[in-house]
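Q: give me the fold of what follows.
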Amino acid sequence: MKLLTTDIKNAVLNSMEKLLQTHKSDLLEANKKDLDAFIKEDQALYDRLVMNDKKVEQMAQAVKEVRLQEDPVNKELSMQNLDNGLQIMNKTAPFGTIMIIYESRPDVTVEAAVLAFKANNKILLKGGKEAYHSNKALVKLWHQALEDNGLPKDYIQFLEMNRTQTQAFLRNPDQPLDLIVPRGGERLIAFVKEHAKCAVLVSGRGNNFMYVHPEADWEMTKKVLLNAKTHKISACNALDKILLDVTIPNFEAKVKELAQLLMEYKVNLIVDKHIHSILPNELIIDNEDIWKEEFLAMKCVLGAVSNQEEAMEKINLHSGGHSAAIMTADSQAAQQFMDGVDCAAVYQNASTRFTDGGQMGVGAELAISTDKLHHRGPLGLKQLVTNKYYVFGNGQIRVS
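A: As a prediction, the model looks like this:
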């Protein structure tokens, strides 16, 4: 793939930023078509679909922030001069073509494309049918920005495919495909992994846990927990499971207080047997698979654990590998928890809602990766490159 200069890439992004601002009414009109056609059964999906003035401004701001970031391509990572005279340089390089498959969320059409393009990749956008008109309108602006700067439209491609066509494309793509990022629920991820023939980077699944340690500040715990659970239920960094240590002082009273607080915020509770003995009116777990479920709803599980080791074991067994938090004033216990829990982001005394590119200083993100290769956590601009070795010689041959 041809390497574009930073100036050309930034010129395209500058054009796109202006187009988003001048075509705001067109975008909102397209989004209204999607909203009118949406059957509002899934509140989280609906929330992700909505575009308004603020959301369009945020899209434009995301483009600007990426434009102002340093170009991640062709950066020297290392240089070695070997005894045999070879000079070996390792530099960053584009992936090539990235495909992202996502549900709802028109803002992904902007953030994914801006990151992929600045990192000199082509991107194939396969959005959900519920955001068809919104995505189509946004890609039209991308194509205008590319053409206004003398570049072909195929850097950013909009795939209009149904499930069967997508399956066929994954199995036998009509163009080179280097990386696929499925951004959605378990069924989407399983579908892509089953049919794809190239690397798949898993992202988007939450099912995040919080463990309340005996040394937790209770008032702080309630504040952090409420934010993690109720601030934005449609986000993959929202809290789903709360594990309470049975040795917390005044355990039963605090369980009742917490349950009352959550119910005041209209959070539906599901409880294990131990918690059910304290809260007999709450729904008891009848299927252990619920521990693995991401809710994206005003719902959470309250469970009891005997100690921190049990909490860590439960999290590592059931979580989505996204985010987990411990509430404690004991720094040694926190370090043990953070070292031992197998998640992309681990927290002490803070809401899981911070697992986000913008909040973590990464900037715009393609997704939150829960894989361990090629990168874990927010996938920002710097993470959308691979590497390449450049070896310079003057006639060296290998003899052993």
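
Q: from here on, just use CA atoms for contacts and neighbour counts.
A: Will do.

Q: which residues touch Thr386?
A: Neighbouring residues of Thr386 by Cα atoms under 8 Å, 6 or more residues apart in numbering: Thr92, Ala93, Pro94, Phe95.

Q: so Ala325 sits in a strand?
A: Yes. Counting by DSSP: H, G, I helix; E, B strand; the rest coil, Ala325 is located in a strand.

Q: look up how far Ile8 lies from it.
A: Remark: distance between Ala325 and Ile8 (Cα to Cα, to the nearest Å) = 43 Å.

Q: before we move on, what about Val271?
A: 56 Å.

Q: settle it for me: which of the two has more neighbours?
A: Set side by side, Val271 and Ile8 show more neighbours around Val271, with 24 against 15, by other Cα atoms under 10 Å.

Q: hang on, Val200 packs against Val181?
A: Yes. With contact defined as Cα atoms under 8 Å, Val200 and Val181 form a contacting pair (5.9 Å).

Q: name the nearest residue to His62, sequence neighbours excluded.
A: One thing to correct before we go on: residue 62 is Ala, not His. Spatial nearest neighbour of Ala62, chain neighbours left out: Ala364 (5.9 Å); criterion: Cα to Cα, 6 or more residues apart in numbering.

Q: I have a second one here; can you model it like the first so I can compare?
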Amino acid sequence: MNDLSTDTAGMDVAAVVADLGQRAKAAAQELALATADQRNLALREAAKALRARTDDILTANAADLDSISGKDAAFIDRLTLTQDRVAAMADAVDAIAAQSDPLGRTLATFDRPNGLKIDRVSVPIGVIAMIYESRPNVGSDAGALCVKSGNAVILRGGSESLHSSRVIVACLAQGLLAAGLPEDAVQLVDTRDREAVKLLLHSTDTVDLVIPRGGRGLVSLVQKEARVPTLLHLDGNNHSYIHQDADIAKAVGIVQNAKMRRTGICGATECVVIDRQIADQVLPLLRDALGDCELRGDDAAQKILPGIIPATDADWDTEYLSNIISVKVVDDLAEAIAFVQAHSSGHTDAIVTENHDAAKRFMTAIDSAVVMHNASTQFADGGEFGMGAEIGIATGKMHARGPVGAEQLTSFKYFVFGDGQQRP
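A: Next up is the predicted model:
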């Protein structure tokens, strides 16, 4: 089983990572030939195992929490598992199992004049290395999505979540074995040695895609070191823009949820942008609705709300992941678009307005993976998009963008059918 009980300290980490890659490559070949029923059975059995081992997972998570110090509240929240969160993990795995099969879909068909028939068919990517920080539930989501899409996955979670990750991966392995599939389809890099990350990024012979999910430090490392293709998940410096034609009560409710529902997730709003025409009406209501959230405002916001903290240039580019929000007052839609474009991380941005022309202009102009109208940015989540779960929010423009579910973890190839044709 992958439920390793010993640390790899003192081991040859290069050898460990090389072995993981070879085993994952072999497992990916088997998984690509598995039926949808087998893959779905593996996921349903994994969900059962997660529920049955809830106490083990929580005990392991308690050990993770005991091993850290000096971390902020947002980090601790992301690391913490509860009975409800473990139940949500299992429910997400079941939801992924219930989805239609992303493999073997005929994406296009071409009938050529020479009689050749060409089908473009969805296939697995192969071996995916998932590198993530602190949130142990990401391992469950990523493992389940990879199994569903026929990919083997090597999980390298944050060192702080190692105890939790061991038990979660063991549950996924239990499901694979129950379905007659190789447990090596989901493996854990069971070491705290950071060299393992670089080694994964250099594993061009065995790894087909690397997906990082974490802060700018991790993403910068991946961008610098990766020799394997990457699907980047960047930070969520998200904006909610309250347009002059907004329903003010609706706007305040949306922003309150977008910021305060969970401040430590990448879908949280970090900056609210408000049209000057309604700022004096909105800001006092918003301050009250946000409760203990610290507001940092520009000059115009400070005049309306004396005593709030002045915003610095750095605030406009900061993903707080805590009870802090910046406030920018703008003259009109054009200035709002220019400001958001200049400071957004390309994750999720929203407009609140009853003016549909303004909404269309904003959503078309803002170059983010997810753009919203009259909705909380916290809906930027694969589960909320009907994907069961997500492996991350891709903020680039190639291959996949926005929430990455099972369908986005497939590639395609061409099946060409002939009857003796020879090219002249």
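
Q: quantify their similarity with the TM-score.
A: Remark: TM-score between the superposed chains equals 0.94 [TM-score structural alignment, normalised by the length of structure 1]; 393 aligned residues with a Cα RMSD of 1.7 Å.

Q: which ones are touching the residue nearest to Ala62 of structure 1?
A: Counted by Cα under 8 Å, 6+ apart, Ala364 of structure 1 has contacts Ala62, Glu65, Val66, Glu111, Leu115, Gly357, Gly358, Gly380, Leu381.

Q: one more time with 7 Å
A: Ala62, Val66, Glu111, Gly357, Gly358, Gly380 (Cα atoms under 7 Å, 6 or more residues apart in numbering).

Q: so what does it match up with in structure 2?
A: Counting by TM-score structural alignment, Ala364 of structure 1 corresponds to Ala389 in structure 2.

Q: where does its match land in three-state SS?
A: coil.

Q: can you pick the most crowded of the contacts of Ala364 of structure 1?
A: Gly380 (25 neighbours).

Q: which ones are touching that residue?
A: By Cα under 7 Å, 6+ apart, the residues touching Gly380 of structure 1 are Gly357, Val362, Gly363, Ala364, Glu365, Leu366.

Q: which of those residues show up in structure 2 as well?
A: Retained contacts for the contacts of Gly380 of structure 1 in structure 2, judged by both residues aligned by TM-score structural alignment, their matches' Cα atoms under 7 Å, are Gly357, Val362, Ala364, Glu365, Leu366.

Q: turn the residues you listed into JSON lines, including distance to Leu82 of structure 1.
A: Formatted as JSON lines, the kept ones among the contacts of Gly380 of structure 1 follow (distance: Cα to Cα, whole Å):
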{"residue": "Gly357", "distance to Leu82 of structure 1": "39"}
{"residue": "Val362", "distance to Leu82 of structure 1": "35"}
{"residue": "Ala364", "distance to Leu82 of structure 1": "39"}
{"residue": "Glu365", "distance to Leu82 of structure 1": "38"}
{"residue": "Leu366", "distance to Leu82 of structure 1": "38"}
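
Q: please pull up the equivalent of Lys48 of structure 2 in structure 1.
A: Aligned partner of Lys48 of structure 2 by TM-score structural alignment: Lys18.

Q: quick check: closest non-adjacent residue to its match.
A: Lys18 of structure 1 sits nearest to Ala60 (Cα to Cα, 6+ apart), 7.6 Å away.

Q: again with Met363 of structure 2
A: Met363 of structure 2 sits nearest to Val371 (Cα to Cα, 6+ apart), 5.7 Å away.

Q: what is the burial count for the alignment partner in structure 1 of the one you found?
A: Aligned counterpart of Val371 of structure 2 in structure 1: Val346 (TM-score structural alignment). Applying other Cα under 10 Å, we find 24 residues neighbouring Val346 of structure 1.

Q: so Val346 of structure 1 sits in a helix?
A: No. Membership of Val346 of structure 1 in a helix is not supported by three-state DSSP, which gives strand.

Q: over in structure 2, find the residue span the strand or helix carrying Lys223 of structure 1 aligns onto.
A: Under the criterion of DSSP states H and E, Lys223 of structure 1 resides in helix 218-230. The aligned range for helix 218-230 of structure 1 in structure 2 is 248-260, by TM-score structural alignment.

Q: ok, average deviation of that stretch from structure 1?
A: Superposing on structure 1 and averaging over aligned pairs (mean Cα distance after the TM-score superposition for structure 1), stretch 248-260 of structure 2 comes out at 0.9 Å.
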